[in-house]
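**Q** Test case, fold it:
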Amino acid sequence: MSRTHHERPPLTLLYTPADRPDRVAKALAGDADVVLVDLEDAVAPARKEGARAEAVRLLSRVDRPVQVRLNHPDTPWHTGDVAALAELPAHVGVRVPKVETADQVSALAARLPGRDLHLLIESALGVEHAFDLAEAAPTVASIALGEADLRSDLRVSTDTGLTWARGRVVVAARAAALPPPVMSAYPHVRDLEGLASSCAAGRDLGFCGRTAIHPAQLPVIREAFLPSAGEVDRAREVVRKVTDAELAGVGAIALADGTFLDRAMLDQARAVLALAATA
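**A** Below you'll find the predicted structure:
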């Protein structure tokens, strides 16, 4: 059973390596809706312990949206990462890489009670289990794809090979009453036109927002996912028409262009207005 989310969703999520405290501090003071402090792929093995200590130091009093990406349970750093996160403010979320089974999620949720878990699905097995992962614990706050690893696992090199997996995770999130997934980071930091085009394709599939690996990507992502002025005007018209019709006891409702309306369109219109409120 699903419910509707009309909260202001985060559109821009910026990754920063935990072993670069200067970059983390700059990101925390920047414009990203969420700062993602990475203990995993962005940090070399020899620097893991120091990176964790820096993350704790920088985030112990943070008062803005932040998530920390942990190392996988199969690594020697996972236990220390979890222990460190348990000491951080409760609003600091956990970005969980390479999730494949509901048991992995429920075990982590038990060790970090009350803390939001943001799951990254990065393998074919994870994609197959997407809905079960989304419902594995009450503290699962989102699911998304980690597309670099997923491309390797699926042995695909173009976006075409990811189309089914992308649709699968969008459907699983919706079925589990979670917000729409954010897109995986676009790796070509200088190709802003390609980023905009990729975001538009993701938006058509049902994604909302995107992770970034460079601050220059943030304005492009935000613009791509914010509704246009025309979309906002139409959404307001839908809300007004349906509300007026309900008050008047009228069943059939149509816009000026002849489009007939129903409750599902009202829900979508409210989602558009919630997005517009992030501008």
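
**Q** When you work out contacts or count neighbours from here on, use the C-alpha atoms and nothing else.
**A** Noted.

**Q** could you measure Ser197 against Glu223, distance?
**A** Applying CA to CA, to the nearest Å, the value for Ser197 to Glu223 is 11 Å.

**Q** Was I right to think Ser60 contacts Ala90?
**A** No - the pair Ser60 / Ala90 is not scored as a contact, 10.1 Å apart, by CA atoms under 8 Å.

**Q** and this one, so I can compare the two:
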Amino acid sequence: MTGRPGHAPHPPLTWLYAPGDRPDVVQKALVSGADAVIVDLEDAVAADRREYARSATAELLASPRATPVHVRIAGKEDIASLVGLPGLAGLRLPKVARASDIHRVAAVAPDTHLYALLESALGIENAHAVATAHPAVRGIALGEADLRAELGAGSDAGLDWPRGRVVVAARAAGLPAPVQSVYPDVRDLEGLAASCAHGRSLGFLGRSAIHPRQLPVIERAYLPTAREVESAAEIVEAAAENAGAQALPDGRFVDAAIVAAAHRTLFLAARR
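**A** Prediction:
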């Protein structure tokens, strides 16, 4: 497997976690409208239920799925059970701290897309090394609960530097913009919306969720507004009509990066 992924027809904005030992919940997640489902074999599953969760997940992925299904693994047994199944879209690797963590999985999971979750100070320090460790790496993201505990971050602002670091590392590696970590209070939709707006301002694209009611809030937060779409369309049209110009007729400065950003906005808007 070589190279980096190109643009998907519709960039995934919503990623819904479901516990692997609850097949009924997984099935509901698959019809929830989420762009992708993450079956969790790690934190959401008690140790004495993991064997059952692994078996149930393997059964689920024995055939292709209309909604992409990723699996957050808990150990090497999960890899052995899931690699090569036609319904598996990717493995999400918890607690990745260094490039060698990626190498170990890639060696036993050929042709499998890997997504690294950085959940420690060491993982943040090694973010770019992890992102470029192997062509199988298709994304990196934060695991904020463990990271917050390790850093002793007393407020949400204490995680802004690690968040920015992950965004920069992903983009420098040619990977898609990272997905925001979960918002744990499923009842606080206003707080979720504000948190998504902040994440978007930092360069994230989309968010993981732990309840279907969070999905519409995340999608609204990450889709461009009508004014953003209008502005992007103006930039693209004017740039095409004035090739090589550094300013639009209304005086706005443009360069290749601004035009590219406008195209990305229009690409996202096509989801509507």
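
**Q** And the TM-score between them?
**A** After superposition, the two chains reach a TM-score (TM-score structural alignment, normalised by the length of structure 2) of 0.95; 268 aligned residues with a CA RMSD of 1.6 Å.

**Q** returning to what we had before: Ser197 and Glu223 of structure 1: which has the busier surroundings?
**A** Neighbour totals were compared for Ser197 of structure 1 and Glu223, and Glu223 leads with 16 against 13 (other CA atoms under 10 Å).

**Q** Map the more buried one across to structure 2 for me.
**A** Superposed on structure 2 with TM-score structural alignment, Glu223 of structure 1 falls opposite Arg220.

**Q** What strand or helix carries that match?
**A** Secondary structure from DSSP states H and E places Arg220 of structure 2 in helix 215-222.

**Q** That helix: average distance to aligned residues in structure 1?
**A** Once fitted to structure 1, helix 215-222 of structure 2 is off its aligned match by 0.2 Å on average (mean CA distance after the TM-score superposition for structure 1).

**Q** right, and the helix or strand after that helix?
**A** helix 226-241.

**Q** what's the neighbour count on Gly6 of structure 2?
**A** Gly6 of structure 2, neighbours per other CA under 10 Å, totals 8.

**Q** typo on my end, Arg72 of structure 2
**A** 26.

**Q** now Arg227 of structure 2
**A** For Arg227 of structure 2, the neighbour count with other CA under 10 Å is 9.

**Q** Relative to Pro86 of structure 2, how far out is it?
**A** Arg227 of structure 2 sits 41 Å away from Pro86 of structure 2, taking CA to CA as the criterion.

**Q** before we move on, back to that, name the surrounding residues that touch the helix holding Arg220 of structure 2.
**A** 13-14, 16, 33-34, 189, 192-193, 196-197, 200, 205-207, 209 (CA atoms under 8 Å, 6 or more residues apart in numbering).

**Q** hmm, 6 Å instead?
**A** Under the contact criterion CA atoms under 6 Å, 6 or more residues apart in numbering, helix 215-222 of structure 2 has outside partners Ala197.

**Q** With stretch 5-21 of structure 1 instead?
**A** Identification of contacts with stretch 5-21 of structure 1 by CA under 6 Å, 6+ apart yields 24, 32-39, 42, 51, 55, 209-213, 218, 222, 271, 274-275.

**Q** Go through that stretch and flag the buried ones.
**A** Going by neighbour count (16 or more other CA atoms under 10 Å), the buried part of stretch 5-21 of structure 1 is 5-6, 9-21.

**Q** which residues of structure 2 fall in helices?
**A** Secondary structure of structure 2 by DSSP state H: the helices cover 23-30, 50-60, 76-82, 99-108, 121-125, 127-131, 144-151, 160-172, 189-202, 215-222, 226-241, 256-269.

**Q** Return the distance of the last one from the chain's centre.
**A** Pointing back at helix 256-269 of structure 2 there. 20 Å (CA atoms, centre = their mean, to the nearest Å).

**Q** what range in structure 1 matches it?
**A** Going by TM-score structural alignment: helix 256-269 of structure 2 matches residues 263-276.

**Q** That stretch vs structure 2 - mean distance after superposition?
**A** Aligned to structure 2 and superposed, stretch 263-276 of structure 1 gives a mean residue distance of 0.8 Å (mean CA distance after the TM-score superposition for structure 1).

**Q** and the counterpart of Leu162 of structure 1 in structure 2, how far is that from Leu122 of structure 2?
**A** If you follow Leu162 of structure 1 across to structure 2 using TM-score structural alignment, you land on Leu159. Relative to Leu122 of structure 2, Leu159 of structure 2 is positioned 14 Å away (CA to CA).

**Q** okay, the two: which has more neighbours?
**A** Per other CA under 10 Å, whichever of Leu159 of structure 2 and Leu122 has more neighbours is Leu159, with 17 against 14.

**Q** what about Ala279 of structure 1, how many neighbours?
**A** Residues near Ala279 of structure 1, counting by other CA under 10 Å, number 10.

**Q** Identify the residues contacting it.
**A** Not one residue lies near Ala279 of structure 1 by CA under 6 Å, 6+ apart.

**Q** Next step: the buried residues of stretch 5-21 of structure 1 restricted to strands.
**A** Secondary structure from DSSP state E places 12-17 of the buried residues of stretch 5-21 of structure 1 in strands.

**Q** Put together a markdown table for those residues, with distance to Glu135 of structure 1 on each row.
**A** Supplementary listing: these in a markdown table, determined by distance: CA to CA, whole Å:
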| residue | distance to Glu135 of structure 1 |
| --- | --- |
| Thr12 | 25 |
| Leu13 | 23 |
| Leu14 | 26 |
| Tyr15 | 26 |
| Thr16 | 28 |
| Pro17 | 29 |
